[in-house]
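Predicted coordinates and the sequence they were generated for:
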Amino acid sequence: MNILVTGGAGYIGSHTCVSLIAAGHDVIVADNLCNSKIETIDKIEKISGKSIIFYEIDVTEESKVEEIFLKHNIDGVIHFAGLKAVGESVSKPLDYYYNNLVSTMVLSKACIRHRVSKFVFSSSATVYGDNKVPFKEDMPLLETTNPYGETKAMSERILSDISKANEGFSVSLLRYFNPVGAHESGLIGEDPNGIPNNLMPFITQVAKGKLKKLSIFGSDYDTVDGTGVRDYIHVVDLAEGHVKAIEKLEKGINIYNLGTGKGTSVLELVETFKRINNIDVPYEVVDRRPGDIASCYADVSKAEYELGWKAVRTVEDMVRDSWRFEMGV
């Protein structure tokens, strides 16, 4: 298939491009590089051995998206492009609602106009709100706890309504949990612009000495050690889940959790990183972060049964590969 990957120069998008190419598909990347680097495209090409068509555009701009659809015979879209920091979404809600919702509407409109039948959406476990764990795809969604999560929930509703109104438009909503790790080559990984918002790049930059210490947000949650519990999934496992999702996309609306089904606390992740990589990570415990919940992990049985997909990489693999990427090994 010829697949348009929006946000394809980003963390999850770049790994998915590699996995798509390995599975025999061709990719076209659209990315505005607001939180990614153009060098990543070269690295994808180096890993895959194939050249990539790249457009530096913002997919909220309908005319520029239309140009891509006119130039290429696109079979499917995987939509990653979006702002993604929970904390920042609380302080900048308008940016998040505009960027994340408009991009989804612009892309789906182009798909309908050009009869592109396959659409995979990068959703999030945040749509479950502060629900009972493990999160299951068929459970009622509670009110989201931050604007980022709300943009994902609203995008899911938009895509579901569009699919119901357009029989030929099939959608897979992938609710994934906390991606970490990097490609085994060490060439691509999580490389945010500026100070990281996510936990793992913060850990690696502290370990490397680029940042002084790690801030752990909250130690009084009702969890094994008081710190937040998350379902950390290796980004390569996650990327392979996207390949399965678009290859096996059924008619209508399809919803899948992509995680490991196991919760790991922030402190457990930090201690595993220190042990596996034999390096210290100074940290301090600070107040809880707005919009965070205590515990979040997935029931992943549906993806295994319907897609034949299961996460196979361990937390040890995740911290080892993250450090290898940070060190440029």
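In hand now; what should we look at?

From here on, just use CA atoms for contacts and neighbour counts.
Fine.

Now do the longest helix along the chain: which elements does it pack against?
When the chain is parsed with DSSP state H, its longest helix is helix 93-113. Here helix 93-113 touches helix 62-71, helix 147-165, going by 3 or more Cα pairs under 8 Å, 6 or more residues apart in numbering; DSSP states H and E.

mind giving me JSON lines with the ones you listed and columns for distance to residue 298 and mean neighbour count?
Formatted as JSON lines, those follow (distance: least, Cα to Cα, whole Å; neighbours: other Cα atoms under 10 Å):
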{"stretch": "helix 62-71", "distance to residue 298": "34", "mean neighbour count": "14"}
{"stretch": "helix 147-165", "distance to residue 298": "16", "mean neighbour count": "21"}
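
Distance-wise, check the nearest residue to residue 152 once chain neighbours are set aside relative to residue 111.
Spatial nearest neighbour of residue 152, excluding adjacent residues (Cα to Cα, 6 or more residues apart in numbering): residue 123 at 5.5 Å. Distance of residue 123 to residue 111, given as Cα to Cα, to the nearest Å: 18 Å.

Please enumerate the strands of the protein.
2-6, 26-30, 53-55, 76-79, 118-124, 170-176, 178-180, 214-217, 229-230, 232-234, 253-258, 264-265, 283-286, 295-296 (DSSP state E).

Save those as CSV, and put in mean neighbour count and distance to residue 318 too.
Output for those, formatted as CSV (neighbours: other Cα atoms under 10 Å; distance: least, Cα to Cα, whole Å):
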stretch, mean neighbour count, distance to residue 318
strand 2-6, 23, 24
strand 26-30, 23, 26
strand 53-55, 15, 29
strand 76-79, 24, 24
strand 118-124, 24, 19
strand 170-176, 24, 16
strand 178-180, 23, 6
strand 214-217, 18, 18
strand 229-230, 23, 14
strand 232-234, 26, 6
strand 253-258, 23, 16
strand 264-265, 20, 12
strand 283-286, 12, 20
strand 295-296, 24, 18
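
Second structure follows, compare the two:
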Amino acid sequence: MNILLTGGTGYIGSHTAVVLANAGHSVVLLDNFCNSNRSVSERINQITNQMIPCIEGDVRDTGLLVKTLTEFKIEAVIHFAGLKAVGESGQEPLKYYDNNVAGSISLLEAMKQVNVKTIVFSSSATVYGEPQYLPYDEEHPLNPINTYGRTKLQVEEILQDLAKSDPQWRITLLRYFNPVGAHESGLIGEDPNGIPNNLMPYIMQVASGKLPHLNIFGNDYDTRDGTGERDYIHVMDLAEGHLAALSFLQNHQGCETFNLGTGKPVSVIELLSAYEQACGQKLPTKLAPRREGDLPIYYAKPNKAKEYLGWMVTRGVADVSTSSYRWQQMRDGLAAS
């Protein structure tokens, strides 16, 4: 199958490109590189031993999308392109609605023009908001508490309306929990600009000496060790979930939603300890006050994905930590050369 990945050189997009290419699909990447690096496409080529086309462009450029979809005879799209920093989304809401919502509409307009009606959408567990019960299943009420989550929910609603309007559309909405880890080669992984928003890349920058210590925001939650617990899913398991979702769509029309998570929450201390074991050193930490809006615990109920997609995670926290450390060593080596 010929598949276009918008945001294809980003963290999740790059790992999914590898999984799809290794499964025999023809992959095309499109990215404006606002939160990724052009060199990622070269490293994807190195991992897959293929020359995967990479188009520089923006999903808001409908004309470019029509040209790309036509030129490469695209049959399905996986839509990763989107801004994702929760804090920034509250400070610059117009930027987020323009990129995430208007960009998605532009993509769907282009797909409609060339009659490509199969899409996997990169959504987020942030659409659920504060838990009314745990674990979150796909029927949990949707009430996002930040701008980023609201942009994801708006795109979900657009896609659901699109599927109702035309039965030819084949759509899956994949709600991610907390992607972590890196490809086993150490050639690609999470590489955020500036100070990381997420726990694992922050830990990695402390380990490499770029940041002085890890702030632990609260140790008095009602959890196993007092620190917050999250559903950390290895990025390669997540990437394989996209392959499974595409396979599902070959035999299913309409719009279906799936949680992609482990179903097993891990605490800040547990993730930190696993990384310390992988890198062989104790990392400096400081206790800080709880952050407003942080939940004590949240995690997925991934049963639906197992039943309908035949997908489940195969990697644990040790795999997350060893692959992240390998990726950190590669990045530090590139920075030193």
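Perfect, I can see it now. Computed from a predicted model, the values in this text were never measured in an experiment.

what's the TM-score for these two chains?
With the length set by TM-score structural alignment, normalised by the length of structure 1, the two chains reach a TM-score of 0.96; 328 aligned residues with a Cα RMSD of 1.4 Å.

residues of the longest helix of structure 1 that come out buried?
93, 96-97, 99-111 (16 or more other Cα atoms under 10 Å).

what does stretch 26-46 of structure 1 give?
In stretch 26-46 of structure 1, counting by 16+ other Cα under 10 Å, buried: 26-33, 35-37, 40-44.

of all those residues, which two lie farthest apart?
26 and 35 (23.6 Å; Cα to Cα).

Would you mind saying which of the helices and strands packed on helix 93-113 of structure 1 lies nearest residue 277 of structure 1?
helix 147-165 (32.5 Å).

residues in structure 2 matched by the closest one, start to end?
Alignment of helix 147-165 of structure 1 against structure 2: residues 147-165, by TM-score structural alignment.

Check the mean deviation of the matching stretch from structure 1.
Following the fit onto structure 1, the mean deviation recorded for stretch 147-165 of structure 2 is 0.8 Å by mean Cα distance after the TM-score superposition for structure 1.

related to what we said a few turns ago, tell me the mean distance between the longest helix of structure 1 and structure 2 once they are aligned.
For helix 93-113 of structure 1, the mean distance to aligned residues of structure 2 following superposition is 1.3 Å (mean Cα distance after the TM-score superposition for structure 1).

Give me the contact list for that helix.
Residues outside helix 93-113 of structure 1 that contact it (Cα atoms under 8 Å, 6 or more residues apart in numbering) are 59-62, 65-66, 69, 79, 81-83, 89, 117, 119, 147-148, 151-152, 154-155, 158-159, 162, 166, 169.

and that helix, how far out from the chain's middle?
From the chain centre to the centre of helix 93-113 of structure 1 is a distance of 17 Å (Cα atoms, centre = their mean, to the nearest Å).

Taking helix 62-71 as reference, get the angle to that helix.
30 degrees (axes from the mean of the first three to the mean of the last three Cα atoms, to 10 degrees).

what does stretch 275-285 of structure 1 correspond to over in structure 2?
So stretch 275-285 of structure 1 sits over residues 277-287 in structure 2, by TM-score structural alignment.

What are the buried residues along that stretch?
So stretch 277-287 of structure 2, judged by 16+ other Cα under 10 Å, has buried residues 278, 279, 283.

Show me the residues you listed that map onto helices.
Using DSSP H, the buried residues of stretch 277-287 of structure 2 in helices are 278, 279.

Which single one of the buried residues of stretch 277-287 of structure 2 is nearest to residue 319 of structure 2?
For the buried residues of stretch 277-287 of structure 2, the nearest to residue 319 of structure 2 is residue 278 (9.3 Å; Cα to Cα).

From residue 63 of structure 1, how far out is the residue nearest to residue 152 of structure 1?
25 Å.

For the closest residue to residue 126 of structure 1 other than its chain neighbours, give me its contacts.
Counting by Cα to Cα, 6+ apart, residue 149 is the residue found nearest to residue 126 of structure 1 once chain neighbours are left out, at 4.8 Å. Counting by Cα under 8 Å, 6+ apart, residue 149 of structure 1 makes contact with 86, 124, 126, 127, 129.

top of these by neighbour count?
Neighbour counts for the contacts of residue 149 of structure 1 (other Cα atoms under 10 Å) peak at residue 126, which has 29 neighbours.

on that earlier part again, for my notes, please list the helices and strands packed on helix 93-113 of structure 1 in JSON lines and give distance to residue 265 of structure 1 for each entry.
JSON lines is the format used below for these (distance: least, Cα to Cα, whole Å):
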{"stretch": "helix 62-71", "distance to residue 265 of structure 1": "40"}
{"stretch": "helix 147-165", "distance to residue 265 of structure 1": "21"}
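
Nearest to residue 13 of structure 1, out of those?
helix 147-165 (16.7 Å).

Can you give the distance from the closest one to the centre of its chain?
That offset, for helix 147-165 of structure 1, works out to 16 Å (Cα atoms, centre = their mean).

State the distance from residue 67 of structure 2 to residue 73 of structure 2.
Counting by Cα to Cα - residue 67 of structure 2 and residue 73 of structure 2 are separated by 10 Å.

Look up the closest residue to residue 258 of structure 1, ignoring the ones flanking it.
Per Cα to Cα, 6+ apart, closest to residue 258 of structure 1 is residue 176, 4.5 Å.

who are the neighbours in contact with the one you found?
Counting by Cα under 8 Å, 6+ apart, residue 176 of structure 1 makes contact with 122, 123, 124, 125, 238, 257, 258, 259.

Residue 308 of structure 1: which of the residues you listed is nearest?
residue 258 (11.9 Å).

Surely the closest one is in contact with residue 241?
Yes. Using Cα atoms under 8 Å, residue 258 of structure 1 is in contact with residue 241, at 7.1 Å.

Provide a list of residues in contact with residue 289 of structure 1.
87, 217, 218.
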